[in-house]
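> mind looking at a prediction? Sequence and model below.
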Amino acid sequence: MDGASLRERKKQRTREALIDAAFELFSTKGFEATTVDEIAESVEVSSRTFFRYFGSKEDVATSLQLQQFLDVYSALDERPADEPVMTALRRACVQVLRAYEEGGTDATQFACVMELVQKSPAVLSRSLEMCTEQLDELARRVAVRMGVDPVSDPRPKLVAAVSSAALQVAVRAWREDEPDEKVSDLADRAFALLEAGINYPAARA
């Protein structure tokens, strides 16, 4: 057990080192000019090792966004059980976004991700794909909060889909029209519109 735990910690450290190295290179050289070989060399591992952790440069660039989804799930689980679904999602998402905007190293990487999404079509495409990939898990968690079966009740999938769309609208507004605003504030505004329309009650309401 100790050996397995040690290996897992080592793997996690390698993964984090690759992410840190990638973002450093993205910030200094730009996404397109950075190669997988350069990222791997910065951590003194082989390109083969890199591909054990990530499928592409785009996966590294959006790794922080994947972690944000996981953080949103945790924050959603911590919301009061009787809180309506869209209210809980709004507060969980905004909480996580603001934490990243204000959080030291994470804030630097978050700013870099936002810039990459703005400037790189490849990163934007992968970011949108990731949002789609997370819809089923988000719908499952919404269904738990609502106390319904997501297979027979379409509402959890609807909530997941429109919540993902709200985040994309917020990022697009920041990218194209309101670059001086915080993404968290734009997301809060988008979710407020949804909250006014499809705020289904929780099971314990």
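Happy to help now that I have it.

> only C-alpha atoms from now on, for both contacts and neighbour counts.
OK.

> what is the burial count for residue 124?
For residue 124, the neighbour count with other CA atoms under 10 Å is 19.

> hmm, I typed the wrong one, I wanted residue 78.
By other CA under 10 Å, 11 other residues sit near residue 78.

> now whichever strand or helix holds residue 137, how far from the centre of its chain.
Using DSSP states H and E, residue 137 sits in helix 135-146. Relative to the centre of its chain, helix 135-146 is centred 16 Å away, using CA atoms, centre = their mean, to the nearest Å.

> without its sequence neighbours, what residue ends up closest to residue 167?
Excluding its sequence neighbours, the residue lying closest to residue 167 (CA to CA, 6 or more residues apart in numbering) is residue 187, at 5.8 Å.

> and for the one you found, the neighbour number?
Using other CA under 10 Å, residue 187 has 23 neighbouring residues.

> just residue 151 next, same as before
Neighbour count for residue 151, taken as other CA under 10 Å: 11.

> now it, what's its secondary structure?
Under DSSP: H, G, I helix; E, B strand; the rest coil, residue 151 falls in the coil class.

> the structure to be compared is supplied as follows:
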Amino acid sequence: MTTSPPDDRSLPLRERKRLRTRRALADAALRMFGEKGFDATTLDELVQAVEVSKSTFFRAFPAKEAVAIEAETEVWTAYLALLGERELSGLVITQLRDCLADAVTRLDPAWDDRYVATRRLILTAPALLAYVDSYRTGVEDEVVSCLAGKLGLDADDLRIHVLAQLTTTCWSVSARAWVRGDAAGGRAALLARLDQAYRSIPASLELTVKGPPR
């Protein structure tokens, strides 16, 4: 999936039309699911609202859950694309942080509101929570594969598995707090939280507990 905006004139007309349809489906889904509920809104109702066929829907999204979390998908698609293109140098965890920050920076201005609405919708539907967890696991698997190739490591190397999961964890804690605060401070605040989360990793590993007083 490309993260290029649907009005990007550098893209071929067919690709722009495909992206516009995808965005129309995602926007309608977010509105309809928010108003009526995810489970109560049928796929037939969604495609009728956008005036497309079910086959068109399934060319854009693999499942009803996928269209509901499009704002989440945008982040990780951009992240994986940037990571795949990047020549890694220095600390890998820093490279992962920079890729994720770059991905978030490049998202279109309307993404902030879409993401907040998406995360609030996810909390109302157990099926969406499960789908996001599964989706992020898939992202982590792709990061592991990418790092194994770039670093010349075995895909079973525990270090790259830990790094992959640290990235999704840092995002989760940062974005959760940002959404809970109604996205106060905008994208800059989200990126600052993300940077703080990464910087807290070494200190978190050094936390100790003193024994009870004698």
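That came through, no problem. In this text, all values refer to a predicted model and were calculated from it rather than measured experimentally.

> hmm, back to that, map the residue nearest to residue 167 of structure 1 onto structure 2.
In structure 2, residue 187 of structure 1 lines up with residue 194, judged by TM-score structural alignment.

> my guess is that match contacts residue 168. True?
No: with contact defined as CA atoms under 8 Å, residue 194 of structure 2 does not count as touching residue 168 (10.6 Å).

> quick one: contacts for residue 17 of structure 1?
Residue 17 of structure 1 is in contact with residue 43, counting by CA atoms under 8 Å, 6 or more residues apart in numbering.

> now do residue 186 of structure 2
residue 112.

> centroid residue for structure 1?
Against the mean C-alpha coordinate of structure 1, by CA atoms, centre = their mean, the closest residue is residue 65 at 2.7 Å.

> that one: what's its closest spatial neighbour, skipping adjacent residues?
Counting by CA to CA, 6+ apart, residue 65 of structure 1 lies nearest to residue 127, which is 7.7 Å off, once chain neighbours are set aside.

> for the top helix by length along structure 1, the distance to its chain's centre please.
In structure 1, taking DSSP state H as the definition, the longest helix is helix 2-29. Relative to its chain's centre, helix 2-29 of structure 1 lies at 18 Å (CA atoms, centre = their mean).

> tally up the residues packed near residue 90 of structure 1, please.
Around residue 90 of structure 1 there are 22 other residues, counting by other CA under 10 Å.

> what residue of structure 2 matches up with it?
The alignment partner of residue 90 of structure 1 in structure 2, by TM-score structural alignment, is residue 97.

> now for the helix or strand hosting its match, which elements pack on it?
Per DSSP H and E, residue 97 of structure 2 falls inside helix 92-106. Counting contacts by 3 or more CA pairs under 8 Å, 6 or more residues apart in numbering; DSSP states H and E, helix 92-106 of structure 2 is packed against helix 70-85, helix 158-180, helix 186-205.

> quick check: the shortest one compared with structure 1, mean distance?
Mean deviation of helix 70-85 of structure 2 relative to structure 1 after superposition (mean CA distance after the TM-score superposition for structure 1): 2.5 Å.

> what does that helix contact?
Contact with helix 70-85 of structure 2 is made by 1-3, 26, 96, 99-100, 102-104, 107, 111, 114-115, 118, 139, 142-143, 146, as judged by CA under 8 Å, 6+ apart.

> next: the longest one.
Contacts made with helix 158-180 of structure 2 from outside it, assessed by CA under 8 Å, 6+ apart, are listed as 93, 96-97, 116, 119, 136, 140-141, 143-144, 147-148, 184, 189-190, 193-194, 197-198.

> of these, buried ones?
93, 96-97, 116, 119, 136, 140-141, 143-144, 147-148, 190, 193-194, 197-198 (16 or more other CA atoms under 10 Å).

> aligned partner of residue 174 of structure 2 in structure 1?
Alignment note (TM-score structural alignment): residue 174 of structure 2 maps to residue 170 of structure 1.

> mind listing what residue 39 of structure 2 touches?
For residue 39 of structure 2, the contact set (CA under 8 Å, 6+ apart) comprises 33, 125.

> show me what residue 34 of structure 1 aligns to in structure 2.
So, by TM-score structural alignment, residue 34 of structure 1 is matched to residue 41.

> mean deviation of stretch 15-25 of structure 2 from structure 1?
By mean CA distance after the TM-score superposition for structure 1, the fitted stretch 15-25 of structure 2 averages 3.8 Å away from its aligned residues in structure 1.

> buried ones in that stretch, by neighbour count?
Under the neighbour-count criterion of 16+ other CA under 10 Å, stretch 15-25 of structure 2 has 15-16, 19, 21-25 buried.

> wait, doesn't the residue nearest to residue 65 of structure 1 sit right on residue 62?
Yes: counting by CA under 8 Å, residue 62 is a contact partner of residue 127 of structure 1 at 6.2 Å.

> burial measure for the counterpart of residue 122 of structure 2 in structure 1, as a count.
When structure 1 is aligned by TM-score structural alignment, residue 122 of structure 2 is paired with residue 117. Neighbour count of residue 117 of structure 1, defined by other CA under 10 Å: 22.

> residue 117 of structure 1 against residue 124, yeah?
Yes: judged on CA under 8 Å, residue 117 of structure 1 makes contact with residue 124 at a distance of 4.6 Å.

> now the match of residue 174 of structure 2: how far from residue 69 of structure 1?
Distance, residue 170 of structure 1 to residue 69 of structure 1, by CA to CA, to the nearest Å: 16 Å.
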